[in-house]
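Trainee: okay, structure incoming, though there's no sequence with it:
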């Protein structure tokens, strides 16, 4: 049985604090084969809040035809009304209609999702890259007029299953366009998990040289080849302080079949705690939450930290030091 907390050894050149941007309820559950009941989604988000997460991406106001697993967005948001106002609950909006639905539920934080490649823009948005950016421009403009905080996701920043390696200059162009629209933050997505630390460093250098402030960059790594943590560490050394992660390692991408699960939030927090970097996250509560969700999904959590701390290869159970919530 592993111990409940890592030994701490600080390393030079790293931030003192990292904001964990939790995407499990949206990016994780959108890839499930069947729809998770809305009451379970609500409880999942409440548990993540109690585990100390300050940003939890709740759902997506996309048309149910495209992502049926998130068709219950209107039913979910009222179930979260009791959560404190300081908890950020971003929602994804694909277009003007999605924004209208988000505004109707008083969502204060939204995200749009662009692509760094033509092929994925057409697969995910049914538009060319430039057409998709043109679609987002009025959405972001109106969101800012509504005093909403806006994140811009950029998918396929490192590799594309149809086009192969993605030139950094191509990513820079999309990032600059989103910033010029008014996005407050950019999330660089390694959608199919092919990035390596040198590639991450090269892209971040090009973005910085192009005038993109590192303080407005987040990273979103998938763990297809086991590189998500090493890529994250590289980004932290470059000055990035916001990292996307999914509780229990849930997730993938419905429109990129080679995309596997996201970086597990527990694995990220274990590494950050070991480095002495503050996150505000209670690892034991988070682990118990992911074990609880794994039970609801009927399969083991892919997170190595969840498995180590629960002492089993099943979703059930928890470490003796954890705050088990049943």
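Mentor: Yep, that arrived. None of these values were measured; they are calculated from a predicted model. Numbers count the residues shown, from 1 in each chain.
Trainee: CA atoms for contacts and neighbours, from now on please.
Mentor: Fine.
Trainee: counting contacts, what elements does the helix or strand hosting residue 205 pack onto?
Mentor: In this structure, residue 205 sits in helix 197-209 according to DSSP states H and E. Counting contacts by 3 or more C-alpha pairs under 8 Å, 6 or more residues apart in numbering; DSSP states H and E, helix 197-209 packs against helix 168-181, helix 228-237.
Trainee: comparing those helices, which comes out most buried?
Mentor: helix 228-237 (a mean of 20; mean count of other C-alpha atoms under 10 Å).
Trainee: and the next helix or strand past that helix?
Mentor: strand 242-245.
Trainee: helices or strands up against that following strand?
Mentor: strand 19-22, strand 217-221.
Trainee: closest one to residue 228 among the ones you listed?
Mentor: When the helices and strands packed on strand 242-245 are compared by C-alpha to C-alpha, strand 217-221 sits nearest residue 228, at 5.3 Å.
Trainee: now do that closest one against helix 228-237, angle only.
Mentor: Orientation check (axes from the mean of the first three to the mean of the last three C-alpha atoms, to 10 degrees): strand 217-221 against helix 228-237 gives 170 degrees.
Trainee: and strand 217-221, what does it pack onto?
Mentor: So strand 217-221, by 3+ C-alpha pairs under 8 Å, 6+ apart, packs with strand 185-190, helix 228-237, strand 242-245.
Trainee: okay, helices next: where are they in the stretch 51-200 of the chain?
Mentor: Assigned by DSSP state H, counting those that start in this stretch, the stretch 51-200 of the chain shows helices spanning 73-79, 96-104, 118-125, 129-145, 168-181, 197-209.
Trainee: now those in CSV, with distance to residue 87?
Mentor: Output for the helices of the stretch 51-200 of the chain, formatted as CSV (distance: least, C-alpha to C-alpha, whole Å):
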stretch, distance to residue 87
helix 73-79, 13
helix 96-104, 16
helix 118-125, 29
helix 129-145, 19
helix 168-181, 24
helix 197-209, 29
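Trainee: and here is the other one:
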């Protein structure tokens, strides 16, 4: 396999943890429902490629996201894998379902804007935080790690650009609830590096530790890797990505695919930043999944390293 020449940039972290979201955030946006056995194999292959955190599924109501309605069937098939397997829980009922199956890492999904909170949760921002409070408290009481996703951190399709102080307020609220980690979501992909830097600087200035912050970029305008590099230069060491570039957001129609894990690994390898990921196995996994979805992978790295892939699909 062709690999990039390693030329480090001073000041970057030595290692980055990739929070793989393909099986959850990726597949939830697919029109077709992927069989449970294929999803389980997808999670296994990602783990075998060296990803240490693989977001497995979501315990939302099946009517909301029918593509992930098989969470109870899927999770036991992958629970023994030697990797972290976070799951999304929208409310206490979702938490009950996850805990019953032994989940040890859960995530709640908040919004920085009122419009998206209404569209996604049918609540105001503050009402949604109130809904998450008992979820986080109960999860922490059970010794479970809690991630707080925050969507629309940079722009909203209804409200436009999102002021940095508004995002910081909700981030602080999620940490005050007890979240162990935040994921800053550029849900519609409008962020640019200066905006990313400004938000991270304001967060750290308000006492939010950078090691509690992850970033989740979408590539709508081709800015995901540039934004990731800006975040790394501010000390972020957790980056969300989706194998093959799968996914978007079913509740924000302007949201296109997530940052492709392969594209991220290619860049990090060139920068000399360790990930522990076997790029060859990861590419093979995304080619395999693209065949099941009957369409080519959006990842540029997958296409470059599997030049016949887009011709065969």
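Mentor: Yep, that arrived. The model shown is predicted, which means the values in this text are computed figures rather than measured ones.
Trainee: got a TM-score for the pair?
Mentor: Here the TM-score for the pair of chains, by TM-score structural alignment, normalised by the length of the second structure, is 0.99; 313 aligned residues with a C-alpha RMSD of 1.0 Å.
Trainee: one step back: which bit of the second structure covers the helix holding residue 205 of the first structure?
Mentor: Mapped onto the second structure with TM-score structural alignment as the criterion, helix 197-209 of the first structure occupies residues 193-205.
Trainee: trace residue 111 of the second structure over to the first structure, please.
Mentor: Aligned partner of residue 111 of the second structure by TM-score structural alignment: residue 115.
Trainee: and if you look at residue 294 of the second structure?
Mentor: Using TM-score structural alignment, the equivalent of residue 294 of the second structure in the first structure is residue 298.
Trainee: and its match, what does it touch?
Mentor: residue 315 (C-alpha atoms under 8 Å, 6 or more residues apart in numbering).
Trainee: distance of it from residue 188 of the first structure?
Mentor: According to C-alpha to C-alpha, to the nearest Å, residue 298 of the first structure stands 31 Å off from residue 188 of the first structure.
Trainee: coming back round to it: and the match of helix 197-209 of the first structure, which residues are buried?
Mentor: 193, 195-197, 199-200, 203 (16 or more other C-alpha atoms under 10 Å).
Trainee: got a list of contacts for it?
Mentor: Taking C-alpha under 8 Å, 6+ apart as the rule, stretch 193-205 of the second structure contacts 154, 164-165, 168, 209-210, 226-227, 230-231, 234.
Trainee: all helices for the stretch 201-313 of the second structure, in order.
Mentor: Under DSSP H, counting those that start in this stretch, the stretch 201-313 of the second structure gives helices at 224-233, 261-270, 279-293, 300-305, 309-312.
Trainee: what angle separates the first one from strand 181-186?
Mentor: Right, the one you point to is helix 224-233 of the second structure. Using the same axes, to 10 degrees: helix 224-233 of the second structure against strand 181-186 is 140 degrees.
Trainee: where does helix 224-233 of the second structure end up in the first structure?
Mentor: By TM-score structural alignment, helix 224-233 of the second structure lines up with residues 228-237 in the first structure.
Trainee: and that stretch against the second structure, how far off on average?
Mentor: Following the fit onto the second structure, the mean deviation recorded for stretch 228-237 of the first structure is 0.1 Å by mean C-alpha distance after the TM-score superposition for the first structure.
Trainee: tell me how many other residues crowd the match of residue 111 of the second structure.
Mentor: A count of nearby residues for residue 115 of the first structure, using other C-alpha atoms under 10 Å, gives 30.
Trainee: go on, residue 61 of the second structure?
Mentor: With other C-alpha under 10 Å as criterion, residue 61 of the second structure counts 15.
Trainee: that one -> the first structure?
Mentor: For residue 61 of the second structure, the residue aligned by TM-score structural alignment is residue 63.
Trainee: who are the contact partners of the closest residue to that match other than its chain neighbours?
Mentor: Take residue 63 of the first structure and drop its neighbours on the chain: the residue closest to it by C-alpha to C-alpha, 6 or more residues apart in numbering is residue 71, 7.2 Å away. By C-alpha under 8 Å, 6+ apart, residue 71 of the first structure lies in contact with 61-64.
Trainee: can you check residue 190 of the second structure too?
Mentor: 154-155, 220-221, 223.
Trainee: buried among those? Make that a ChimeraX selection.
Mentor: The buried residues among the contacts of residue 190 of the second structure can be selected in ChimeraX (16+ other C-alpha under 10 Å) with this line:
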select :154,155,220,223
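Trainee: would you format the contacts of residue 190 of the second structure as CSV with distance to residue 17 of the second structure included?
Mentor: Below are those laid out as CSV (distance: C-alpha to C-alpha, whole Å):
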residue, distance to residue 17 of the second structure
154, 23
155, 25
220, 23
221, 24
223, 20
